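# got a predicted structure plus its sequence, pasted below:
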Amino acid sequence: MDKVVRAETAGFCMGVDLALNKLDSLIESKERGSIYILGPIIHNPQVLEEYEKKGVITAESPEEIPEGSFAVIRAHGVPQNVEEELRLRGINVIDATCPKVKKAQLLIKRNTTDGRVLLLYGEDSHPEVKGLLSYAPSGTCLFDSTEELKTIELDPKRRYCLAAQTTQDRVVYEEIIKYLESKGLDVIVLNSICDATRQRQEEAISLSSKVDHMIVVGGRISGNTRRLVQVVETAGIRCTHVEMAEELPLEELKKFKKIGLTAGASTPKRLVDSIQQILEKI
């Protein structure tokens, strides 16, 4: 191998940094009461394991968090009613929702209170999506592709509001917008895809055109990491997705002259560094 080229945008985004800083500050403050996270604070198993060692407890449901303890809301956000329930039960809520996700939540709320139905481009099982849907009081319609949207019968007499999960593919979102415009529907389009996500995807596509193979590092449950793999493969370049250095197919990678390296928004810098060092030695 002649060269490893690393994307400038690889690793933690601003929202992840802010969420982890809030959790770190709470741990360092030594406040009384146990510290809980409602679901993984970010989608990276290695980071979550480190916080477990520091005594942070991951709860799967609000009911698991006892009164008087601290509940840190994950970077992906939570449904409105869940946050309200926690506060009503006397739990100390620390909101670590990514500012971009919070902005999307409030945009949806502002533009659907007049009866507009939310059309949301996102993943059904993703925690961010569950939160976003809760901010639309007039009804919702969720889909994860242009093809799925085309199978949904939309009422021309109704008014709609279109939004996207913040880590979705901007190119696909533009296709969705064009499709809805062709239907002549009354639709307000929200710009809810994070700029950091767009930049990361654009750099991955650009980088993939200059290398023989791409490595994407990040948690397998991370939506934005999976999307990076998707956009690279769509660009026609072979791609390997790994969570840890041990998963690198070193023998296979030896045959490539130039390898591109990028990472999802919840991937620690030290993990990307270690993988880069290994690649540079083969």
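In hand now; what should we look at? Numbering: from 1, shown residues only.
# use CA for all of it now, contacts and neighbours both
Will do.
# so Lys157: helix, strand or coil?
In three-state terms, and counting by DSSP: H, G, I helix; E, B strand; the rest coil, Lys157 is coil.
# neighbours around it, how many?
8 (other Cα atoms under 10 Å).
# quick one: it from Asp186, how far?
Separation of Lys157 from Asp186 (Cα to Cα, to the nearest Å): 8 Å.
# the structure to be compared is supplied as follows:
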Amino acid sequence: MEVVLAETAGFCMGVDLALRRLDKLILSAEGCPIYILGPIIHNPQVLKRYAEKGVVMATDPSEVPAGAFVVIRAHGITRQVEEALRARRVKIKDATCPRVKKAQLLIGRHADDGSELLLYGEADHPEVAGLVSYARNGYFVFDSEEALAAHGLVPGKRYVLAAQTTQDRVHFERIAAGLKERGDLDVTVLETICDATKLRQAEAKELARKVDFMVVVGGYNSGNTRRLAQVVSDQGTPCRHVETVDDLPLEDLAGYARIGVTAGASTPRSLIEKVLDGLAAL
């Protein structure tokens, strides 16, 4: 059996930066409590490691006591939550991914003139909650062309089209082209999808065409990892999304000659290595 690992598997720049900032704070906090508002990244194994170091995860700004450190997660937070934190006089350490921060500012700049925001993404994702909080004139979150069509766009009305940073660029560009082709809408299209996401998905597609089976490693609650698994499945290649090697049915994979492995942007290298070791043992 040959096992091929994707070059882009594992932490992206934004995740790596967020965790480095948290690690640095842990070393310099000198006993001051450290909170994170929601999971700093979507990986349960990483969150467990930080909990063991004393980092407390809060779900609401009111849970963070005055004077404590609070780290803003890689996915970002809403404008309203950030304002609530500042009002509590806590020590804010912003670990928002620079790509997400750029998307927030772009939306704030362009969706502040009477334009409605149309956001391609997952309605219940924390990044999406942060992005739409910068749209001051209404928004609509959709995850398919059918959902957008059902929304009922008004001819002549001004719209801003953007996407969650980890969405599929091909799908987004098709949606943008469809809106432009209508000719009766005033649509401003924002480039908010991260290039690292595009590269990771493109590499996964190419690798999926060259192997007999694909393994995608990452948190089950990680949106970018789930989309990576979907991108692979769309190529017709058998695929399994796992969090750890324990979730992988190794005995069922012995018959495959070539297996590809990739991982989501919030997957630590240690988990990837354990999956590779498990496959190598076959």
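Here it is on my side, so go on. What you see is a predicted model, and the numbers here were worked out from it, not measured in a lab.
# now do the helices in structure 1.
Using DSSP state H, the helices of structure 1 run over residues 14-29, 45-53, 80-88, 99-112, 127-133, 146-150, 170-182, 195-208, 223-234, 250-253, 269-281.
# TSV for those, including mean neighbour count?
Formatted as TSV, these follow (neighbours: other Cα atoms under 10 Å):
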stretch	mean neighbour count
helix 14-29	16
helix 45-53	14
helix 80-88	14
helix 99-112	20
helix 127-133	22
helix 146-150	14
helix 170-182	15
helix 195-208	20
helix 223-234	21
helix 250-253	12
helix 269-281	15
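# reformat the ones you listed as a markdown table; add distance to Tyr36 of structure 1.
Output for those, formatted as a markdown table (distance: least, Cα to Cα, whole Å):
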| stretch | distance to Tyr36 of structure 1 |
| --- | --- |
| helix 14-29 | 10 |
| helix 45-53 | 10 |
| helix 80-88 | 12 |
| helix 99-112 | 20 |
| helix 127-133 | 17 |
| helix 146-150 | 37 |
| helix 170-182 | 34 |
| helix 195-208 | 28 |
| helix 223-234 | 23 |
| helix 250-253 | 39 |
| helix 269-281 | 25 |
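# and the ones you listed: which comes nearest Glu64 of structure 1?
Nearest to Glu64 of structure 1 among the helices of structure 1 is helix 80-88 (10.6 Å), distances taken as Cα to Cα.
# what sits up against the closest one?
Applying Cα atoms under 8 Å, 6 or more residues apart in numbering, the external contacts of helix 80-88 of structure 1 come out as 62, 71, 92-93, 131, 134-135.
# and the residues you listed, which of them are buried?
62, 71, 92-93, 131, 134-135 (16 or more other Cα atoms under 10 Å).
# need the contact list for the closest residue to Thr165 of structure 2 other than its chain neighbours.
In this structure, Thr165 of structure 2 finds its nearest non-sequential neighbour in Ile193, 4.0 Å apart by Cα to Cα, 6 or more residues apart in numbering. For Ile193 of structure 2, the contact set (Cα under 8 Å, 6+ apart) comprises 163-169.
# closest to Ala111 of structure 2 out of these?
Taking those together and measuring to Ala111 of structure 2 by Cα to Cα, the closest member is Ala163, at 13.3 Å.
# what sits against the residue nearest to that closest one when sequence neighbours are not counted?
Sequence neighbours aside, Tyr120 is the residue nearest to Ala163 of structure 2 in space, at 4.5 Å (criterion: Cα to Cα, 6+ apart). Residues in contact with Tyr120 of structure 2 (Cα under 8 Å, 6+ apart) are 141-144, 161-164, 167, 172.
# which ones among those residues lie within strands?
141-142, 161-163 (DSSP state E).
# of the contacts of Ile193 of structure 2, which pair is most distant in space?
Farthest-apart pair in the contacts of Ile193 of structure 2 is Gln164 and Arg169; separation 10.1 Å (Cα to Cα).
# distance check, Val261 of structure 2 against Val15 of structure 2.
20 Å.
# circling back to that earlier point, who wins for most neighbours among the contacts of Tyr120 of structure 2?
Highest neighbour count within those, by other Cα under 10 Å: Ala163, with 28 neighbours.
# can you pull the contacts of that residue?
Contact analysis of Ala163 of structure 2 by Cα under 8 Å, 6+ apart lists 119-121, 172, 190-193.
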